[in-house]
Structure formats: structure tokens, C-alpha cells
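Asker: Everything below, folded, please.
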Amino acid sequence: MKKQLKVVVTGGPGGGKTTALDLFRREFGNKIAVVPEAATVLFSGGITRSKDEQVLKMIQKTIFQLQKNLEDINKAHHPDRLLVCDRGSLDGLAYWPGNEKDFFKQVNSTFEEEISRYDAVIFFESAGATGHDISSNNPVRSESSEQAARLDVALQNIWARHPNFYFVGSSESFVRKIMFGIMTIENVINRYQRE
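Answerer: Prediction:
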């Protein structure tokens, strides 16, 4: 039996991930299963954001576990599909109020264990990283363009350590950016079908 591939689509807020994932669903249909973003599931379910460090850590630990559980559910439900994850388990590291060592101690894992969960990473650079507006229709997004740019750098530093890291830069043409993302995932699917 072929190994089921799992791809992370990530990046700073306002990078176009939501639009890209919607187009991926339309373009690839039942070849892929899209795993929803754990943070959006949590915050749209009634949990409110907090600046309190202890609460922040509890929220990030919950998001970490929920992300992994959502991936496992989709993996079991769609064993014949490429899993495309809206963010991955390492995204919480960029939002963590402590250091990397503390994060992995709190979530009872390691960087190596988490990075190995994914076969490829497609990183959509935030529009905020190039000084553009990041407004969207996501009701749970609360970051400013400046915060989005900082998160983008932090997330890029984390995920760029993956051996199959694909960077989709913020472009003047959003359509070109999305097309590059679609071509990248198509290449991953083609690799999957050859194995």
C-alpha cells in the first residue's frame, strides 16, 4: 500500500491560504482531503483570545493537540487521498509566549517528531510581509499587518527547516501567487501517484 502523503499549507496571516485551499478543493476534488485549521475551529467555537501567558499556553497546547487529532481523523477517513493541512502542529511555536524548548516540553514532543509528520510544506508569505493590507473575511483573525509580518517571519523560520519546503512569495499578482501554489501541490500529487 502506498504511503499517504501529508502536506502543510501555512504562512503568516493574510497570505492567501484560505483562498488557495478553497481553489485546491475545486481543482483536485477527491484526490485531496483538506484538514481544517485547528485555531479557527477553536476560536469560532467560543474560545476567546487572551494576553495572559498561562491562558495563551493552554490555548496553544489545545490547538496543537486538536491539529494532530484533526489530521488523524482525516487520515483514517480518507486513506486514499493526499492530506492538505491548513497549518500544522508546529505553527503554535510562532504563537508560543516562551521559548522552543518550553513549547516542546509542554506539548510532550520534539521538533524532529513534529516536522517528520509532514512530507512537504507550502508556505504562503503574508501580504503584511511586503507592507500590503491583510484584511480578509476570516472573522477570527485579529492581527494587524505589522503583527502578520512578524508572525510570517517566525513561521518561516520554523517551517523552512523542513527538507521539502516550498515558498510562495507575496506577489503583486495574487492570481499568480495562487497559481504557483496550485502548481506546487500538483507536483506533490504527481510525486504521490508515482510512488
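Asker: When you work out contacts or count neighbours from here on, use the C-alpha atoms and nothing else.
Answerer: Will do.
Asker: can you give me how far stretch 170-184 is from the chain middle?
Answerer: Mean-position distance between stretch 170-184 and its chain equals 17 Å (CA atoms, centre = their mean, to the nearest Å).
Asker: Kindly report the same for stretch 150-163.
Answerer: The answer for stretch 150-163 is 11 Å, by CA atoms, centre = their mean.
Asker: List the buried residues of that stretch.
Answerer: 150-156, 158-159, 162 (16 or more other CA atoms under 10 Å).
Asker: Just give me the closest of those residues to Lys105.
Answerer: Ile158 (16.8 Å; CA to CA).
Asker: To compare against the first, here's the next sequence to fold:
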Amino acid sequence: MTFRDPTRITLTRRRFQRAADPAVAIAATTPDQPITRPRRIVLTGGPGSGKSTAASFLAREFTGELWVLPESATLMYRGGMPRGESPVGTQIAQRAIFDCQCALELAHGEQHPDRVQICDRGTVDGAAYWPHDDANFFRTMGTSHERELARYDAVIFMHTAAHLPAGYERDLEVRTEDRDLAIALDDRIFGLYASHPKLVTIESRGSFLDKLIAVRTAVAELLSIELATEFDTLPPRPSVPLSTLAGLGTLSADMLP
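Answerer: Presented below is the predicted three-dimensional model:
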């Protein structure tokens, strides 16, 4: 599929409908166990996986169904938290990120109790950046690996684009990892979530639009929603400033890109 900029995609028709057939639901149920909606879904993956873009996409696609939480690490670092350059500094930062994530989930759950939360990373992710082993991380946070996994009713894991020959872009403000470290962290975070009973894996793809659609389909299945959509692509942005075109009554062919 030809790559299409997800910021230039519009939906010409969208329809959400609750699944009438219980078999459509992703959760296994019994006659005595009704289908229940997830309360909280974590969207995670290695650096450069596209999860933050996917989270914004989901917020638009499932308006009224979901409430997307910001990434706590991004909030902390852009808010002035220094990146740890020593084991102690890393521990300070990761403890703050863990506490921020817990507070975000509680606060948004209190304010929007009818929405399903989509978390841009979860409390488990911090163990991948911790300078000691997993057990030390969860013990330091006063919790356990099992308890933190249980916070989330489902996990959608997006593998990093660093696995592709040319698909990883480094953002020195927030995403400081090079390609090799991005892949290592991708493997590390996946291992932390691998035992979750409801884990959905989204592989890296040549087309990011395909990846977004796969995430969207996974969320629809988790919410037991049937959807029918036709995608349309907006015209490309002009390569010249819009102010240059202002006031022109007609455009000749040689004036267009």
C-alpha cells in the first residue's frame, strides 16, 4: 500500500455498532459471565513504534468511547525533569514517572468514569529503563509485576519501526535512543507484557497507515464494536506557503507541484 500521511486522512463514512453476536467479543465468556467492557487499555511499544500517533488517532476515531491519557514520561521530561545520567538519577526519574502514571489513571478515571482509558504506556514500562532487575523495580515502587499487569484489562503492543530498514526517526527532545537501543528496549518492554492474558501484538509494517488500521481494529474488537469505514485522503499540502496562493483567481498547471 502506498504510504499516506495519517494527518491527511479523513473519514468519508464511519459507523460504530455494538456487536450483536457475543462471539464477536474478544473476551472469552460463559453463559453465567456477561461480556464486560475493558476499563483500561495500555498502548505500548518500543521507541518509535508510533504509539503516541496511534493514541491521537484512536481519540478521534472513538470519540465518546475512549479517553486517551498523555504519556507520563513525556509530560515529566518536557516539564523539566532531567534525564538520569547516573543510576540514582534514572531511579529518581522513573519513580516520578511511575507516580505520575498512577495519578493520571486515577484522576482521569474519576473525571471520566464512563470512558475506556487508553494509556500511552503503563506503569510496567518503567522496569525496562530501570538500572537494576525487574524485581527491584517493582519492589522499589511498593508493588509487584503481577499487580501492575492486572491494572490493564488489555495490552496493545506496537513494535518499533527500528525493525524496518528505514523507518526510525530520532527525536532528541524526547526520544533519545539510537536504532539499536530502540530495538533492545522494544524487546525488553515486550517481555514485560508477554504474560498478560489479553495481549495484542502489532508488527512493524511498511505502511504506517496499515499499522494504524490494525490498532484501530484491535480496539474495536476489545470494545465489541463493529465498524465500517471508508478512508479518503485529503489533497497534499501545497509546497508553497498558502499566503502565496491568496488572492489568485486561477492557477495554471505549471504553478502546481
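Asker: follow-up on the earlier one: reformat the buried residues of stretch 150-163 of the first structure as CSV; add distance to Gln106 of the first structure.
Answerer: Shown next, in CSV, are those (distance: CA to CA, whole Å):
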residue, distance to Gln106 of the first structure
Arg150, 23
Leu151, 21
Asp152, 23
Val153, 23
Ala154, 19
Leu155, 19
Gln156, 22
Ile158, 18
Trp159, 20
His162, 22
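Asker: wait, which of those is closest to Ser50 of the first structure?
Answerer: Leu151 (16.9 Å).
Asker: The second structure: which residue goes with the closest one?
Answerer: Aligned by TM-score structural alignment, Leu151 of the first structure pairs with Leu185 of the second structure.
Asker: That match: which element?
Answerer: helix 179-193 (DSSP states H and E).
Asker: For that helix, give me the average deviation versus the first structure.
Answerer: When the first structure is overlaid, helix 179-193 of the second structure sits 0.6 Å from its aligned residues on average, using mean CA distance after the TM-score superposition for the first structure.
Asker: cool, and stretch 91-98 of the second structure?
Answerer: Averaged out, stretch 91-98 of the second structure is 0.8 Å away (mean CA distance after the TM-score superposition for the first structure).
Asker: residue range for that stretch in the first structure?
Answerer: Against the first structure, stretch 91-98 of the second structure falls on residues 57-64 (TM-score structural alignment).
Asker: right, and the match of Leu151 of the first structure touches Gly126 too?
Answerer: No: look at Leu185 of the second structure against Gly126 with CA atoms under 8 Å: they stay out of range, at 10.8 Å.
Asker: What does His77 of the first structure correspond to in the second structure?
Answerer: Under TM-score structural alignment, His77 of the first structure pairs with Gln111 in the second structure.
Asker: meant to ask about Asn164 of the first structure
Answerer: Checking TM-score structural alignment: Asn164 of the first structure goes with Lys198.
Asker: hang on, its match packs against Ala150?
Answerer: No: judged on CA under 8 Å, Lys198 of the second structure makes no contact with Ala150 at a distance of 10.5 Å.
Asker: any idea how far Phe190 of the second structure is from Thr44 of the second structure?
Answerer: 9 Å (CA to CA, to the nearest Å).
Asker: what residues do these two have in common as contacts?
Answerer: Phe157 (CA atoms under 8 Å, 6 or more residues apart in numbering).
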